[in-house]
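Peer 1: dropping the sequence and predicted coords here.
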Amino acid sequence: MTNAYIEDFSPGHGTLAPRAWHPASNAKALSLNGSWRLRVSPTADAEDESFAEPGFEAGHWAEVTVPGHWVLQGDGAFGRPAYTNVRYPFPVDPPRVPTENPTGDHLRTFDLPEEWPADGGAVLRFDGVESCARVWLNGTGLGEFQGSRLPHEFAVGHLLKRTGNVLAVRVHQWSAGSYLEDQDQWWLPGIFREVTLLHRPPGSAGDFFVHASYDHRSGEGTLRVDSEVDGRVRVPALGIDVATGEAVTAPVRPWSAELPVLYEGELATAGERVPLRIGFRTVELTDGLIKVNGTALLLKGVNRHEWHPETGRTLDLETMRQDVLLMKRHNVNAVRTSHYPPHPAFLDLCDEYGLWVIDECDLETHGFGEQGWRDNPVDDDRWTPALLDRAARMVERDKNHPSVIIWSLGNEAGTGRGLTAMAEWIRGRDSARLLHYEGDPNCRDTDVYSQMYASHAQVEQIGRRLDGGPRRRRELPFILCEYAHAMGNGPGGLADYQRLFESYERLQGGFVWEWIDHGIRHPELGYAYGGDFGEELHDGNFVCDGLLFPDRQPSPGLIEYKKVIEPVRIEGDGADRTVRVTNRHDFADLSALAFEWSYQVDGETIETGPLSVPVLLPGESAELKLPAPERVHGPGETQWTVRAVLTADTAWAPAGHEVAWGQLPVAALPLPLVRPTAGPVAADGVIALGPAAFDARTGALRSIGAVAVSGLRLDLWRAPTDNDEGLDWHTGIRHAGPWRDAGLHRLRHRLDSVELGEDTLTVRTRVAPAAAEFGLATEYRWTCEGERLRLAVSVRPDGEWPVPLPRLGVRLGLASADAVRWFGAGPGEAYPDSSTAARLGRHESTVDALQTPYLRPQENGARAGVRWAELGGLRIEGDPEFSLTARRWTTEQLDAATHLTDLTAGDTVWVNLDHALHGIGTASCGPGPLPQYQLLAEAAEFSFVFTELHNS
């Protein structure tokens, strides 16, 4: 069978041994990226191999761009993407794959540049092909390989011609290697990373290993470069000029993610000069902690799949740089390369800008968990050579990056002998880094105890070393390699996790899942997710769970995360004008930051000035006195805001970029008072109360002055978030399902009475779902002082409520509204357990801009802590505050939509004024809201004051 290699346990044949990757040298390199010819066949054997012969006529074939995925090109002519999370999209029968195996034959002709040297050899390099490839050059078969996110090279110098070279590559979507790559992402075949021809002159460097350690006690670094080919190592800034293999020690500045000092050097052999960027640092497991340069780390990380909404896993350098800059600007200090080694240039950027990296092997067999891990490849010796090949290709390619401090064996692949073999090989090759693998509960093969989505209570137990388990595990540091599932609205509970990380030294942080939504740009849907391409098996929008939207705009979750993990803590007593500044960096002092204060009255900044903060070392704090305001201001809500900003441009952000901030309240806002000056009067079917008109039969509000109001009544429902829809891993509780079962999305409002008192209009109702015996006895009490109309709402549970409430407040419709002004938290959305980043002040927006564009529409856009808001001709005051939401569609329309394009603006703006909201949590994958953020059905009373705006 000529295609037997597709179902071969081995990683391939004919490729060169893996080696260190470097971006450039004085050797010639010819990029073979660009336009290729492509023919896609439905099966692996639908076409013979004649296309690889010189002279084959492929002019009628389609043209595609390499690097790229063929299913993302050609408007569906070459097949379509498919998404699954855990389940394999083919029968589980390892190493067999379906006969229906889309196969792409790729052709590229090229000439050698005139300056291409005549001496030496050449190497053909593929940086990433999914999932299996067979390669020919000028009709000669070079070999085949598996391992999609890993580099593969062939020696081709003896086959090259000056002109008319024909490179043929047959790529199969499915192979035995697909069983090792079940990584919760789109299945996207193709040559998706660069293809390069490298000249290898006589005496070229080959493989090399840069060992650059740092002694934090002496301040000296020790450098040794081991090289396959003898040569010399030069680092001019350190005066180093030594032979390869020779160690040399010198005073150096160490590398860290906060202070990424790199020394430019070169490895010079007889035929090549390879540029080196050397970062001196030492990684250790000491005192049960991950330490770098003698200091324990607190990892504030993200999991990063590679993604672009148009090109999939094909990323250019600027997109990768954009990712790194966004991470740095949002206080992220670490990346787990889930679940495969990234493009090698990304690690160059991590070295340059400063990020700690857990580099993860291209290995996940999650689908075997569906059958109790029976036949799992990592516990089958026939697969071990492929596992070792993947480990070696990762380690050899990336071993010279100072940013890489931990190797990860893979993800969600169960346990087995193959993983142990990988761990033993890696330790034998590189003993200067630590090993991670979350799926090793006994930590037999790892140096770090790791879990996913542990609850806050579990994390605290682990921090207190009360978690039990094997003794070795109890002595290891702990990280959450995945937590705070950033799917849709959320994640909630980030600040609560961070408090635990900062309270127990064993807890060395975690990595939010994940960096970016994997939406695919779509002409009708905006962005597509699982099922939008007709997949018969898919996992819906579970692929959209990032801190960035697909266009790389930060989500509210990323804004929240930035605040939660900020490296400077600003706290204090505003009334006493005392501020405490704490440096929470691991390595950097505060010399790069300037501090400034501002004084606000009712959300308006009245005075500003600089704040002199000493240069605090990591872990140090200082208590400082804020100046007294220069003049006395009138009554109102007063506070101080203190900001920490960059004093000068850095590589990752301009001067003035805000790193951290804190607000210190001084005096609370006086509550609005409404002393009744008029009573309700009924005439001609209308009840008049000051500026307001009500329906005399139902008591429903019709207008306030000239502003028409419709549908004002108690509201309990929200369009469930992805986290509402999820199952809490730890309690087994769902929220959205029981909410629907209880009928909270179809409440009935029974009118019991409309009562006209001397100065009060009272409307009594019972709010309850059909088919249920429980409900809420609800009263609306209206009073008026001049043009100010006060609504007091009281609710009392009737019967036994089986579920918490999604929300508690009133909803009303306005005939028109666009501009929105408010004094409260903002500028972005905030919910009870995701409100750390909400800053108290005066904010402005439009109704449209209040919406958060989650790919699957859901509850969004609430502005918390609102003291007053102005929109649609009304000023609405809280008593004392409320949560504000305004939309051009109803909650029911939002709930029914599956994509943003399903939402059509109506003639009415629907406004929610909420007394309270249920928390968000992260139960789309993990724990739900903590008890203190759950909204129980209890007796409550809340009030609002409405005034018509005459100059709006």
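Peer 2: Nice, I can see it. Numbering: from 1, shown residues only.
Peer 1: can we go C-alpha only for contacts and neighbour counts from here?
Peer 2: Will do.
Peer 1: helix or strand right after the strand ranked longest in the chain?
Peer 2: The strand of greatest length in the chain, counted in residues with DSSP state E as the criterion, is given as strand 874-887. Next helix or strand after strand 874-887 toward the C-terminus (DSSP states H and E): helix 891-896.
Peer 1: show me what secondary structure element comes after that next one.
Peer 2: Next element after helix 891-896 (DSSP H and E): strand 909-917.
Peer 1: picking up where we left off before, packing partners of the longest strand of the chain?
Peer 2: Under the contact definition 3 or more Cα pairs under 8 Å, 6 or more residues apart in numbering; DSSP states H and E, strand 874-887 sits against strand 863-871, strand 909-917, strand 940-948.
Peer 1: quick one, what contacts the nearest residue to Ala706 once chain neighbours are set aside?
Peer 2: The shortest distance from Ala706 to any non-neighbouring residue, by Cα to Cα, 6 or more residues apart in numbering, is to Glu948 (7.8 Å). Glu948 sits next to Ile704, Gly705, Ala706, Val707, Glu787, Gly873, Leu874, Arg875 when contact means Cα atoms under 8 Å, 6 or more residues apart in numbering.
Peer 1: next one for the comparison:
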Amino acid sequence: MKAVPSRIGLVVILLSLGMLNALKAQETQRQYLSGTDKDHTVNWEFFINTGMKSGAWSKIPVPSNWEMQGFGTYNYFRDTQNPDETGQYKHQFKVPASQAGKTIFIVFEASMTETEVKINGKSAGPVHQGGFYRFKYDITDLVNTGADNLLEVTVKKRSSNESVNQAERKADFWLFGGIFRPVYLELLPRTYIDRIALDAKADGALRIDVYPVNLPAGISIKAQVQTLKGQPVGLPFSVKTSAGQIIAGLQRQVKGVQPWNPETPDLYNLLVWLTDAQGRVVHRIKQRFGFRTAELRPHDGFYVNNRKVVFKGVCRHSEWPESGRALSKTLNLADVKLMKDMNMNAVRMSHYPPDQDFLDICDSLGLFVLDELTGWQAKYDVEAGRKLVKELVVRDVNHPAIVIWDNGNEGGWNTALDGDYQLYDPQKRLVIHPWEKFNGTDTKHYPDYNYVMNSVLYGKEVFFPTEFMHGLHDGGHGAGLDDFWSLMRRHPHFAGGFLWSFADEGVSRLDQNGKIDVQGNLAPDGIVGPHREKEGSFFTIKEIWSPVQVDLKLLPVNFDGKIPVTNDYLYTNLDKCVFEWKLVSLPSAGSGATTETTDASKKMTGPSLAPGSAGMLSLGLPANWKNSDVLYLTAFDQYRQELFTWSWPIHMPGMIKPVVKAGAKVGASETDSCVVIAADGMSYYFSKRTGNLQQVVTPKATVALSGGPVVAGVKHTLNKLNHFASGDTYVVEISYTGPSLFNVKWTFSPGQAAKLDYQYAIRGEADFAGITFNYPEELVTGVRWEGRGPYRVWKNRMKGQQFGVWQKNYNNVITGESWEYPEFKGYHADLFWATIQNKQSPFTVYATEPGTFLQLYKPLKAAGAANENTNPLFPEGNIGFMDAISPIGTKFQAAEKMGPQSVKNVQLNAPVKGSLWFDFR
């Protein structure tokens, strides 16, 4: 039975509720006129003057980019079509009569590019120029409370200010139009706090710049730091003001705070309120923030909280295929989680400020942010730029994640604006010019390996390229990153770098039946696809940038269960991490299964290793650990998110062989053109002209494996073909003449698969090395294999893949132009066996040598590729067993410019010897 509150208790409760309601009434209230994001919209009336669906009034969801709703014209890079495209919006709204006497602002989070606003037929204020910035108008005197009001907005894609067009609409990205972020009213008391700007140092020193409006006499400004759960941190503090004062400063040393960093992103709330002479609350705001100190130390590095940091970052466009730049909190959260999943700790806003949601998530999940003023390769003029710098900094100044301001990009900086950032930023954050040596930094874009080497040897500036490893198609990003990162880390003033870019900028074209348009080679630069499909480089980056580093390529013969680990965190001891090992048995080639069996596993806390130090992790494996096939080791961070999983085969290839069955005597015969070996009901045809296998006829079907073996990339001619019985076996020996050694031996034994032994040599440099066969591509349906997967590898992108048994169906994907990942075609590492699934009869090939690559056909050249950098050479044969493979380049650099792993292969003096088993049974 519940207790009945006393009359006094009821009075106390009612008074408390009254105080809460009164306090709430003095907080800023927001009334949305549009929806809140791309998935929650409000229809407004809309008219566009040209392009799709032009010339008549209709409805459009707000927020949105109008092209993505079927209006107007799609343009990339510059407004070449319908440059004077203009949209007109109308919307009726009411402000409750209870809000009479309030100050009312209309706020646009962003509208591109030039926006004119009217309320009830009257101008709300000057036309706003600039498409990526929050702006607002005081419409108190224009609004009729308790009655209908008409909002009219005219949005032009191109601005009347040509510098705005040069900065924003002649740029390497999609040029959309429309009101693409929310529109809302802010309702405030007559005396209110317009904004605050914080400087919250890592040691708890807190400075607050408060900007009050319409202050009468007798007003005090008070502040209180709280935890996110509302618990006070220290005592409130205050300052008295004078009538008409427009800025006031508060300072406090807050004890016992936890500094913000991307590994432990601790946050607090700050309450700031105005009280009158009677102590009544006039207006109150709440700001989430973090304590942290960010500074450049010239000729040293970039420091956050007195710790030298390394940015592991990526450049990110705000875009989604079906909605353009109109996004949602859900999408922004997913993007930050993907970055964190790649072990990134930083993101650069390219080339404009993002949604506020995105920055909030960077604060809460932990990413350093470089926030950027638009200006791709051209600058705003001083008048327009000054207004936009203010809008950028005023909106974003209190985010602890933001540690650097970018004043434009690649020549798009107006140096007259460099000092403007500090006018609104009490933290005095560093201002850089991405691409330029400026302000003690070298942020060179797309340095080649030699540039990095020279910077390591002679560079004086703090080095962090704000774009590098250009990820066009499947080149860059992971390809070459291992070499670049290892070399860059030797720079005495190294501060990391930012990959270009996060996602392919693909747009679903309503005028092309929903086709994803990536504008040739201009936009498919991502680590993930337009819908965030993961490329192989995603996992390479994840391994290279893991804050736990494991440098153990193979298990040594005398492996004692100890793994060398390095703590690559900036702030976190490794004992905050958890490790888990698993011993796993893999399914066999003949089983058709891909499900593994866990034989044993164990979780353990990491060793106590400070950031930057190395040590050993003792696994404590069971005595019978060698009975399993694979050892997996997974590292989890302090939030139990996976950092990476390393894998090592316990046995070597060659220990797994085809099953021996009862078999009949092997025989041979000849035709005019072929030697035919009959073994266990199958017939193997060898050309008398070339010595190559021509086909295999099984009881089920004819398998059209032919044209091999040949040495990849080398032309040989048949010297001699011998075939003879040797006891129960039958042998086919083939020797060749040509520029280098090449000999082949086939052995056929009763009840066994066919065995191929070969040796070859190559001279000088080679793009690849190995032996190949041909099998008709139109007959292939898939592949099942034991080795590293599921993604293909390049010579300069070996990291990131797991050892196991994988299944992959055939596809003809071109990375960055279609997105059915992982791609079927290409090289696959550490082959043990592979079953080529096809429309005739599947067959399995077993490798016997460690380090064998399986080559599956040749990826198609991207239609948008302007050069051969991302189209490496492949052998003429389409199924190969390779000892060396090709690297891949980037949009701007051929592979040979990208470091040691990217140069061509050179064979040592000894010939290559290998063996394969071919099982057609």
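Peer 2: Nice, thanks for sending it over. If you're wondering where the values come from, they're calculated on a predicted model, not measured in any experiment.
Peer 1: coming back round to it: so how far is Gly786 of the first structure from the residue nearest to Ala706 of the first structure?
Peer 2: According to Cα to Cα, to the nearest Å, Glu948 of the first structure and Gly786 of the first structure sit 11 Å apart.
Peer 1: what is the nearest of the contacts of Glu948 of the first structure to Arg764 of the first structure?
Peer 2: Using Cα to Cα, Ile704 comes nearest to Arg764 of the first structure of those, at 20.5 Å.
Peer 1: my guess is Ile559 of the first structure is in a helix, correct?
Peer 2: Yes - assessed with DSSP: H, G, I helix; E, B strand; the rest coil, Ile559 of the first structure lies in a helix.
Peer 1: which ones are touching the counterpart of it in the second structure?
Peer 2: Mapped onto the second structure by TM-score structural alignment, Ile559 of the first structure lines up with Phe539. The contact partners of Phe539 of the second structure, taken as Cα under 8 Å, 6+ apart, are Met342, Lys799, Gly800, Gln801.
Peer 1: ok, those residues in the first structure, which still hold?
Peer 2: For the contacts of Phe539 of the second structure, the contacts that are reproduced in the first structure, applying both residues aligned by TM-score structural alignment, their matches' Cα atoms under 8 Å, are Met342, Gly800.
Peer 1: now do the contacts for Gly9 of the second structure.
Peer 2: For Gly9 of the second structure, the contact set (Cα under 8 Å, 6+ apart) is empty.
Peer 1: that one belongs to a helix?
Peer 2: Yes - the assignment for Gly9 of the second structure, made by three-state DSSP, places it in a helix.
Peer 1: counterpart of it over in the first structure?
Peer 2: Aligned partner of Gly9 of the second structure by TM-score structural alignment: none.
Peer 1: cool, the one 10 residues further on as well?
Peer 2: Using TM-score structural alignment to pair residues, one finds that Met19 of the second structure aligns to nothing in the first structure.
Peer 1: can you tell me the element Met19 of the second structure falls in?
Peer 2: Met19 of the second structure belongs to helix 7-25, assigned by DSSP H and E.
Peer 1: my guess is Tyr846 of the second structure contacts Gly914. True?
Peer 2: No - using Cα atoms under 8 Å, Tyr846 of the second structure makes no contact with Gly914, being 11.3 Å away.
Peer 1: higher neighbour count, those two?
Peer 2: Neighbours were counted for Tyr846 of the second structure and for Gly914 using other Cα atoms under 10 Å; Tyr846 has more, 26 against 20.
Peer 1: just name the closest of the contacts of Phe539 of the second structure to Asn407 of the second structure, please.
Peer 2: Checking the contacts of Phe539 of the second structure against Asn407 of the second structure with Cα to Cα, the nearest one is Met342 at 27.3 Å.
Peer 1: shouldn't that closest one be in contact with Trp545?
Peer 2: Yes - here Met342 of the second structure lies in contact with Trp545, judged by Cα under 8 Å, at a distance of 7.3 Å.
Peer 1: and Gly738 of the second structure, how many residues sit next to it?
Peer 2: Gly738 of the second structure: 12 surrounding residues under other Cα under 10 Å.
Peer 1: skip the chain neighbours and tell me the closest residue to Gly738 of the second structure.
Peer 2: Sequence neighbours aside, His716 is the residue nearest to Gly738 of the second structure in space, at 4.6 Å (criterion: Cα to Cα, 6+ apart).
Peer 1: same question but for Ser834 of the first structure, I mixed them up
Peer 2: Leaving aside its sequence neighbours, Ser834 of the first structure sits nearest to Gly492 (Cα to Cα, 6+ apart; 4.9 Å).
Peer 1: now do the strands in the stretch 51-200 of the second structure.
Peer 2: 58-62, 76-78, 86-94, 103-108, 114-119, 122-123, 128-129, 135-138, 148-156, 170-174, 183-188, 192-200 (DSSP state E, counting those that start in this stretch).
Peer 1: same question, the stretch 301-450 of the second structure
Peer 2: So, for the stretch 301-450 of the second structure - with DSSP E, counting those that start in this stretch - the strands run 301-304, 307-308, 311-316, 346-349, 368-372, 402-406, 430-432, 437-438, 441-442.
Peer 1: ok so, going back, quick one: buried ones out of the contacts of Glu948 of the first structure?
Peer 2: Among the contacts of Glu948 of the first structure, those classed as buried by neighbour count (16 or more other Cα atoms under 10 Å) are Ile704, Gly705, Val707, Glu787, Gly873, Leu874, Arg875.
Peer 1: ok, now which ones touch the fifth one?
Peer 2: If I follow you right, that is Gly873 of the first structure. By Cα under 8 Å, 6+ apart, Gly873 of the first structure lies in contact with Val707, Ala817, Glu948, Leu949, His950, Ser952.
Peer 1: biggest separation within the residues you listed, which pair?
Peer 2: Maximum pairwise distance among the contacts of Gly873 of the first structure (Cα to Cα): 14.3 Å, between Ala817 and His950.
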